[in-house]
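> Structure for this input, please:
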Amino acid sequence: MIATFEYPRYHTPWTTFRMPTSPRKDIERYLRHGQHDDFFRAWPGEDFLARAKCGDTALREALIATVRQRTRHATVPEALAGIDVVAFTRAKLAPMARGLFPRDEQETVLDVLGRSVVFVTPDTITTVLTATRSLSTAWDLANLYLEGCDAELLGPDARQIVGLSEETTCYVSAEYFRAPSRFADFVVHEAAHIFHNCKRRTIGLREVRGREWLLEIDFRRRETFAYACEAYSRIGGCGASPPRAAAAAGRPRSGNNAGGRSRRCPRVPRHPG
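Presented below is the predicted three-dimensional model:
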């Protein structure tokens, strides 16, 4: 079994949700608020499965069309041209895996981490929005992509995020390659959430002393843990070579996301202990 993690989501209160009376209105509500009727009652079909398939397909197609229309001139970042994403991810996350797991488990964990990252770009956005499990996650990822393209978000409920984890997949905005701040690395941040999302037996590891998940992390401290992994990775990376250390010691460039947090969820306060 694998759990799903998403940053806290802010819904329009259920009391304000009115049942759509037509597919067109269901599409309008979904595009604007990321909400839809879970029973797809406005959609044609002989039974629930037929209605759900019809509605799900139509909502995703409308979402993709809207996103494509708003990002007609978007391009893939030069930093991603020809990059081996698996090798890049393994190298980025290897220090974290080696620091948190015993030697005989490190390669297994790294294999999972290496395949975990998906950069949301013009080349991948259609596949991402089609393949993700839930419509609500697809809507969040559409806004993540729009934010990374400096395009208009879908609605007032859209969260300004640069990363999102679902099961063992980490979706990361192409904004990752633009002027990172001193301690920001949201590939590491999102990957850190895999440890409490994924059970050991799911990736072939045996349970140790009743430990079911890769890491048992208290729910209230999961964001703190992810930020700690992020900072540790940056400190280690900066210390790896004098030029990188010198570059990281300088001031972040002016402009958006100068602190590395403005487009993420608020920093979670540290808990004692």
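> only C-alpha atoms for contact and neighbour calcs from this point on.
Noted.
> wait, is Ile64 part of a helix?
Yes - the assignment for Ile64, made by DSSP: H, G, I helix; E, B strand; the rest coil, places it in a helix.
> is it true that it touches Thr126?
Yes - using CA atoms under 8 Å, Ile64 is in contact with Thr126, at 6.4 Å.
> Could you say which helix or strand holds the residue most central in space within the chain?
The structure's the chain has its C-alpha centroid closest to Leu164; by CA atoms, centre = their mean the separation is 1.5 Å. Remark: Leu164 resides in strand 163-166, with elements defined by DSSP states H and E.
> this one as well, want them side by side:
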Amino acid sequence: MTDTQPTIAQEVERYLRTGNTDPHHTAWPGGFLESAQRAHNDLRNALVSEVKRLAAGRTPRPVPEVGTVALTRQKVEPMVRGLFPRVEQDAVLAMLEKSVVFLTSDNIERLLREHAYDSSAWDLANLYLASLGAELLGEEAPLIVGLSEATTCYVSPEYFAGNEPFADFIVHEAAHIFHNCKRRTVGLPETRWREWLLDIEFRKRETFAYSCEAYSRVLEQASTASERRQLAADFGATVRISDERVDAAEVAEIIREAAAARNGWKVILGRCAPIRRPLSSLSISRAT
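As a prediction, the model looks like this:
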């Protein structure tokens, strides 16, 4: 061991405070696979222990006895119906309705131990601690109420305590699945140009999710076109988005445009789709 090589204790402490880990696991002895397994066990054991310590004495908000599948389908179905052709809707809904996991005291330890990625497990730990009003693991810990990875949405029980008229974290996180999930994952045909469920411009992914979230709430609360337009105006006058990746004024504009359209979901998708630049004549000639 060199003087500059960190110890296992130092690596564990760094992970607990930052969520960062050494991908080569140099502090742990053994070959790569052996050291990786030892690192995983030590890091996750420490994470679970620290979460239990910080959560001690705090009572988590109970999750209402509602069917998670039924609730999720109710929330995401309008979005799916508006964004996908009829022949694809059932396959997308079948995947989404099972995608939501509420973090509770009963499942948090299992989720932290089983998650494939160290950094994501750390984010889940902070998501759970935030739902308890407990101290987070580090100064840079994200203050979030939902997290989407691949085809799973992790949601805080604080979802049921929210009183913001245009907030719906289930819809927000489900919207991220569309650009994280490949079509073949849900049994849909895939081509070279249609690999993902929806093609969303990388820089617009959060804009897309915030727009879907707000528009879903507009539709839930409005029964007429004039009410949709009024709610869109109310959203534009009150919207506050702290996410630096998103222009709140742009989201407000998208919601106004969506509320005035026959299918506002298509408006949101169009505003967040990648810009397709036409091929030059030289490119076409080379392709030919």
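> Can you give me the TM-score here?
Comparison of the two superposed chains (TM-score structural alignment, normalised by the length of the first structure) gives a TM-score of 0.80, and 240 aligned residues with a CA RMSD of 2.7 Å.
> in the superposed pair, what's the mean gap between the strand holding Leu164 of the first structure and the second structure?
By mean CA distance after the TM-score superposition for the first structure, the fitted strand 163-166 of the first structure averages 1.0 Å away from its aligned residues in the second structure.
> all helices of the second structure, in order?
Using DSSP state H, the helices assigned to the second structure run over residues 8-18, 32-55, 68-83, 86-96, 108-114, 118-132, 169-180, 205-221, 225-238, 248-259, 264-272, 281-287.
> In JSON lines: these, plus mean neighbour count.
As requested, the helices of the second structure are arranged in JSON lines below (neighbours: other CA atoms under 10 Å):
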{"stretch": "helix 8-18", "mean neighbour count": "17"}
{"stretch": "helix 32-55", "mean neighbour count": "17"}
{"stretch": "helix 68-83", "mean neighbour count": "17"}
{"stretch": "helix 86-96", "mean neighbour count": "16"}
{"stretch": "helix 108-114", "mean neighbour count": "17"}
{"stretch": "helix 118-132", "mean neighbour count": "22"}
{"stretch": "helix 169-180", "mean neighbour count": "24"}
{"stretch": "helix 205-221", "mean neighbour count": "23"}
{"stretch": "helix 225-238", "mean neighbour count": "18"}
{"stretch": "helix 248-259", "mean neighbour count": "21"}
{"stretch": "helix 264-272", "mean neighbour count": "20"}
{"stretch": "helix 281-287", "mean neighbour count": "9"}
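> and the ones you listed as a markdown table, adding distance to Trp196 of the second structure?
Below are these laid out as a markdown table (distance: least, CA to CA, whole Å):
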| stretch | distance to Trp196 of the second structure |
| --- | --- |
| helix 8-18 | 32 |
| helix 32-55 | 31 |
| helix 68-83 | 13 |
| helix 86-96 | 12 |
| helix 108-114 | 26 |
| helix 118-132 | 22 |
| helix 169-180 | 6 |
| helix 205-221 | 13 |
| helix 225-238 | 29 |
| helix 248-259 | 23 |
| helix 264-272 | 14 |
| helix 281-287 | 24 |
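> Can you spell out the matching residue range in the second structure for the strand holding Leu164 of the first structure?
Using TM-score structural alignment, strand 163-166 of the first structure lines up with residues 146-149 of the second structure.
> What residues of the matching stretch count as buried?
Gly146, Leu147, Ser148 (16 or more other CA atoms under 10 Å).
> residues in contact with the second one?
Read it as Leu147 of the second structure. Leu124, Cys153, Tyr154, Val155, Glu173 (CA atoms under 8 Å, 6 or more residues apart in numbering).
> residues touching the counterpart of Tyr227 of the first structure in the second structure, list them.
Aligning on TM-score structural alignment places Tyr227 of the first structure opposite Tyr210 in the second structure. With contact taken as CA under 8 Å, 6+ apart, Tyr210 of the second structure is in contact with His172, Val251.
> With Lys92 of the first structure instead?
Here Lys92 of the first structure is in contact with Val188 (criterion: CA under 8 Å, 6+ apart).
> ok, Arg256 of the second structure to Phe84 of the second structure distance?
21 Å (CA to CA, to the nearest Å).
> ok, and the closest non-adjacent residue to Leu146 of the first structure?
Once flanking residues are discounted, Leu146 of the first structure sits nearest to Leu153: 6.0 Å by CA to CA, 6 or more residues apart in numbering.
> isn't that neighbour right next to Tyr145, touching?
No - with contact defined as CA under 8 Å, Leu153 of the first structure does not reach Tyr145; the gap is 9.1 Å.
> can you tell me what part of the first structure stretch 71-85 of the second structure aligns to?
Stretch 71-85 of the second structure maps onto residues 88-102 of the first structure, going by TM-score structural alignment.
> now the matching stretch: how far from the chain's centre is it?
19 Å (CA atoms, centre = their mean, to the nearest Å).
> same question, stretch 90-104 of the second structure
That offset, for stretch 90-104 of the second structure, works out to 12 Å (CA atoms, centre = their mean).
> ends of that stretch, how far apart?
End residues of stretch 90-104 of the second structure are separated by 29 Å (CA to CA).
> Same check on stretch 165-179 of the first structure?
OK, stretch 165-179 of the first structure end separation, CA to CA: 22 Å.
> for the strand holding Leu164 of the first structure, the distance to its chain's centre please.
So, by CA atoms, centre = their mean, the centroid of strand 163-166 of the first structure is 2 Å from its chain's centroid.
> cool, stretch 172-185 of the first structure as well?
Using CA atoms, centre = their mean, the offset of stretch 172-185 of the first structure from its chain centre is 13 Å.
> Between the two ends of that stretch, how far is it?
End to end - CA to CA - stretch 172-185 of the first structure spans 10 Å.
> now do stretch 208-228 of the first structure
First-to-last residue span, stretch 208-228 of the first structure, CA to CA: 24 Å.
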